[in-house]
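Undergrad: model the structure of this input:
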Amino acid sequence: MDRSDIESALDTVIEEFPFGRQYVAGKREWIHTIIKQIDSHTSIGDSILSVGCGPCDIEAVLSQLGYDVTAVDDLNDQWHLIGNNQTRIREFADKMGIDLIVASAGEGLPSDDYDLVTAIEVLEHVDSPRVFLNDCVNSLATGGTILVTTPNSVRLTNRIRTLFGRSTGVGAGFIYWNIGKFRSHIKEYTPSELEQIAEYTGLTNINIELKTLTPKKAQEQTDSYLIKMLLTLYQVVTRIRPTFRDKQILTGKKPVTWKSTEASIEQFSRYYPHMANYNLDNVNDDEIKDAIFSAHKNEDS
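TA: Below you'll find the model as predicted:
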């Protein structure tokens, strides 16, 4: 796929996108990066399921390029709920030829044997990566590819913020003033953690690439020679040390023998010793899981 093909699709999407040009144009290079990855694992016309699609911007580009795109999102981010924004997203998806399913990933995803399943900047927002990734992989055809993008929690910008006593997570003001369910980043992963949960999920051919975006975006927004020099230095450092880069792109395959990863008290106890230390009544694992699921279901209802 040529860069010019992606540019042409991007231009079409930017013109039609209902929330202004900058939303899509501002991440043009990132979209190029994602689509190049997708192109290396697919052929035009393949079926793609995008989980957590938001306003369908990247999905629209894929559809314009000739992919058969299904997208899933509950459209319940706070800004989605303002005025007619949900309707705008639905109408945009329809115009771009996307089959948009408005539903939560936690309610289960279509199991139509997709060639590729994507979760673009979603994993860091979910409170159960096991359940989420199980659902994503279940939707894949055997031998199909899952592609997950997520921030690198040990990126250089985070290390610099820590050095100067700044938080690397969501700001206190955001959390304090948040209205409704908290939907921002719950957990960002290091590259080794991302590989670990991919292995837990039962993927094969696991590959993680790290990408740097910060300097490219910032250099376009400054005329300061000093800042440009610092950003160039940033690029050099992240080129030498890949683990300092901003973003991670995980790909993996669904093997013939794949089975969903079930909840495990034994595994959970390795990371939460209270489960073993305070099982004073010698309750068996199935009963413990039933009690937990029942209580937490009641909390959510």
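
Undergrad: from here on, contacts and neighbour counts on C-alpha atoms
TA: Noted.

Undergrad: now the helices for the stretch 1-150 of the chain?
TA: 3-16, 21-25, 28-39, 57-64, 85-95, 129-138 (DSSP state H, counting those that start in this stretch).

Undergrad: the fourth one relative to helix 85-95, how many degrees between them?
TA: What separates the directions of helix 57-64 and helix 85-95 is an angle of 20 degrees, with axes from the mean of the first three to the mean of the last three C-alpha atoms, to 10 degrees.

Undergrad: would you mind finding the most buried of the helices of the stretch 1-150 of the chain?
TA: Neighbour counts (mean count of other C-alpha atoms under 10 Å) averaged over each of these peak at helix 57-64, with a mean of 25.

Undergrad: who are the packing partners of that helix?
TA: For helix 57-64, the elements it packs on are helix 3-16, strand 68-73, judged by 3 or more C-alpha pairs under 8 Å, 6 or more residues apart in numbering; DSSP states H and E.

Undergrad: for Ile240, which of the helices of the stretch 1-150 of the chain is the nearest?
TA: Among those, helix 28-39 comes nearest to Ile240, with 19.7 Å by C-alpha to C-alpha.

Undergrad: counting by contacts, list what that closest one packs against.
TA: Checking 3+ C-alpha pairs under 8 Å, 6+ apart, helix 28-39 ends up next to helix 3-16.

Undergrad: what about Asp290, how many neighbours?
TA: 11 (other C-alpha atoms under 10 Å).

Undergrad: so which strand or helix has it?
TA: helix 285-300 (DSSP states H and E).

Undergrad: residues contacting the longest strand belonging to the chain, please?
TA: Longest strand of the chain, by residue count under DSSP state E: strand 140-151. Strand 140-151 is contacted by residues 38, 41, 111-124, 136-137, 188-189, 246-256 when judged by C-alpha atoms under 8 Å, 6 or more residues apart in numbering.

Undergrad: give me the buried subset of the residues you listed.
TA: Taking 16 or more other C-alpha atoms under 10 Å as the criterion, what is buried in the contacts of strand 140-151 is 38, 41, 113-124, 136-137, 188-189, 246-255.

Undergrad: here is a second sequence; please produce its structure as well for comparison:
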Amino acid sequence: MAKTSILASEAQHFGSLAGDWWDPKGASAMLHKLNPVRLGFIREQLDRHFGLDECDLKPLAGKSALDIGCGAGLLAEPLARMGAKVTAVDAAPELIDAAKAHAGAQGLDIDYRAGEVAAVEAQYDLVTALEVIEHVADPHDFLKVVVSKLADDGLLILSTPNKTPLSKLLTITLAEGTGRIPRGTHDYDQFIPPEQLEEMLAAEGMEPIETRGIAFSPTKGLHLSEDLRLNYLIAARRV
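TA: Predicted coordinates for the structure are as follows:
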């Protein structure tokens, strides 16, 4: 637990994007397009896991959420609007500063923290780490810490690129190559196939309950799919 999960180069890279993080046409434009898809999956899993009313506008009222690798708050803010008491942590102080400023302007009370998730002491009903595990020093050690922050009856949701020729082509060769994603954002060697991530979760006493792909098509754009080749989300609970 004493080892850091943070790679300084990754924190510096993402910190450099803080200035226009909330610009839907800026350097983080792809995250803005990805976010509604991720939120759809999260809401679906929340309703199923906690037995919530799918029409409830504040389904997380009375529940706590921890968003790991929160950036400047693209996920943390919707979770707060859903009624959760949100703690959000990121390795880049610049992103946390941007997150605090944006949340303040929106009138949202979110506990933003810069640094290690290991320093967070509480446990949470919902823990999310979206597009994070491929950017850490040791995925196994990172996942162990992540799971330790989950309440016994809580829900964990992860997302990450699959390690396939298609993900390399679309995410790195095309998206980074054409500037749609900032160059250097991804390292294909760090990508994790879903079966490997499911094994890692099982080793930490977690049961994957749903795995869905995020696919792309010219007609639908980014959307939830049974096709896991590009990117995928996993929901898991304690065994």
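
Undergrad: TM value for the aligned chains?
TA: Remark: TM-score between the superposed chains equals 0.68 [TM-score structural alignment, normalised by the length of structure 2]; 201 aligned residues with a C-alpha RMSD of 3.7 Å.

Undergrad: that older thread, so which of the helices and strands packed on helix 57-64 of structure 1 is nearest Met275 of structure 1?
TA: That would be, of the helices and strands packed on helix 57-64 of structure 1 and by C-alpha to C-alpha, strand 68-73, which comes in at 34.1 Å.

Undergrad: and the closest one, what does it pack onto?
TA: strand 47-51, helix 57-64, strand 99-102.

Undergrad: can you do 6 Å?
TA: Secondary-structure packing of strand 68-73 of structure 1 (3 or more C-alpha pairs under 6 Å, 6 or more residues apart in numbering; DSSP states H and E): strand 47-51, strand 99-102.

Undergrad: still on that earlier bit, could you dump the helices and strands packed on helix 57-64 of structure 1 into TSV with distance to Met96 of structure 1 added?
TA: What follows is those, written out as TSV (distance: least, C-alpha to C-alpha, whole Å):
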stretch	distance to Met96 of structure 1
helix 3-16	8
strand 68-73	10
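
Undergrad: figure out which of those is closest to Thr157 of structure 1.
TA: The minimum distance between Thr157 of structure 1 and the helices and strands packed on helix 57-64 of structure 1 falls on helix 3-16, with 28.4 Å, by C-alpha to C-alpha.

Undergrad: now tell me what touches the closest one from outside.
TA: Here helix 3-16 of structure 1 makes contact (C-alpha atoms under 6 Å, 6 or more residues apart in numbering) with Arg21, Val61, Gln64.

Undergrad: how far out from the middle of the chain is that helix?
TA: Relative to its chain's centre, helix 3-16 of structure 1 lies at 22 Å (C-alpha atoms, centre = their mean, to the nearest Å).

Undergrad: now swap in stretch 91-111 of structure 1 and tell me
TA: 16 Å.

Undergrad: try stretch 102-118 of structure 1
TA: That offset, for stretch 102-118 of structure 1, works out to 14 Å (C-alpha atoms, centre = their mean).

Undergrad: need the distance between the two termini of that stretch.
TA: 16 Å (C-alpha to C-alpha, to the nearest Å).

Undergrad: same question for stretch 56-70 of structure 1.
TA: Start-to-end, stretch 56-70 of structure 1 (C-alpha to C-alpha) is 10 Å.

Undergrad: okay, and that stretch goes to which residues in structure 2?
TA: Using TM-score structural alignment, stretch 56-70 of structure 1 corresponds to residues 73-87 of structure 2.

Undergrad: outside of the matching stretch itself, list whatever touches it.
TA: So stretch 73-87 of structure 2 is contacted by Lys58, Pro59, Leu60, Ala61, Lys63, Ser64, Ala65, Leu66, Ala99, Ile110, Asp111, Tyr112 (C-alpha under 6 Å, 6+ apart).

Undergrad: next one: stretch 103-121 of structure 2
TA: By C-alpha under 6 Å, 6+ apart, stretch 103-121 of structure 2 touches Val86, Thr87, Ala88, Val89, Asp90, Ala91, Pro93.

Undergrad: how much space separates Asp135 of structure 1 from Leu231 of structure 1?
TA: 39 Å.

Undergrad: typo on my end, Lys36 of structure 1
TA: Using C-alpha to C-alpha, one obtains 25 Å as the distance from Lys36 of structure 1 to Leu231 of structure 1.

Undergrad: and the contacts of helix 3-16 of structure 1 as a markdown table, adding distance to Thr214 of structure 1?
TA: As requested, the contacts of helix 3-16 of structure 1 are arranged in a markdown table below (distance: C-alpha to C-alpha, whole Å):
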| residue | distance to Thr214 of structure 1 |
| --- | --- |
| Arg21 | 20 |
| Val61 | 23 |
| Gln64 | 27 |
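
Undergrad: just curious, which of those is nearest to Glu193 of structure 1?
TA: Set against Glu193 of structure 1, the nearest of the contacts of helix 3-16 of structure 1 by C-alpha to C-alpha is Val61 (30.2 Å).

Undergrad: that closest one and Val24 of structure 1: what is the separation?
TA: Counting by C-alpha to C-alpha, the gap from Val61 of structure 1 to Val24 of structure 1 is 10 Å.

Undergrad: Thr118 of structure 1 -> structure 2?
TA: Checking TM-score structural alignment: Thr118 of structure 1 goes with Thr128.

Undergrad: distance of whichever residue in structure 1 pairs up with Ala215 of structure 2 from Thr33 of structure 1?
TA: Aligned counterpart of Ala215 of structure 2 in structure 1: Leu213 (TM-score structural alignment). Using C-alpha to C-alpha, Leu213 of structure 1 is found at 10 Å from Thr33 of structure 1.

Undergrad: in stretch 187-204 of structure 1, which residues are buried?
TA: Glu188, Tyr189, Thr190, Pro191, Leu194, Glu195, Ala198, Thr201, Gly202, Leu203, Thr204.

Undergrad: what do you get for stretch 64-82 of structure 1?
TA: 64-65, 67-77, 80.
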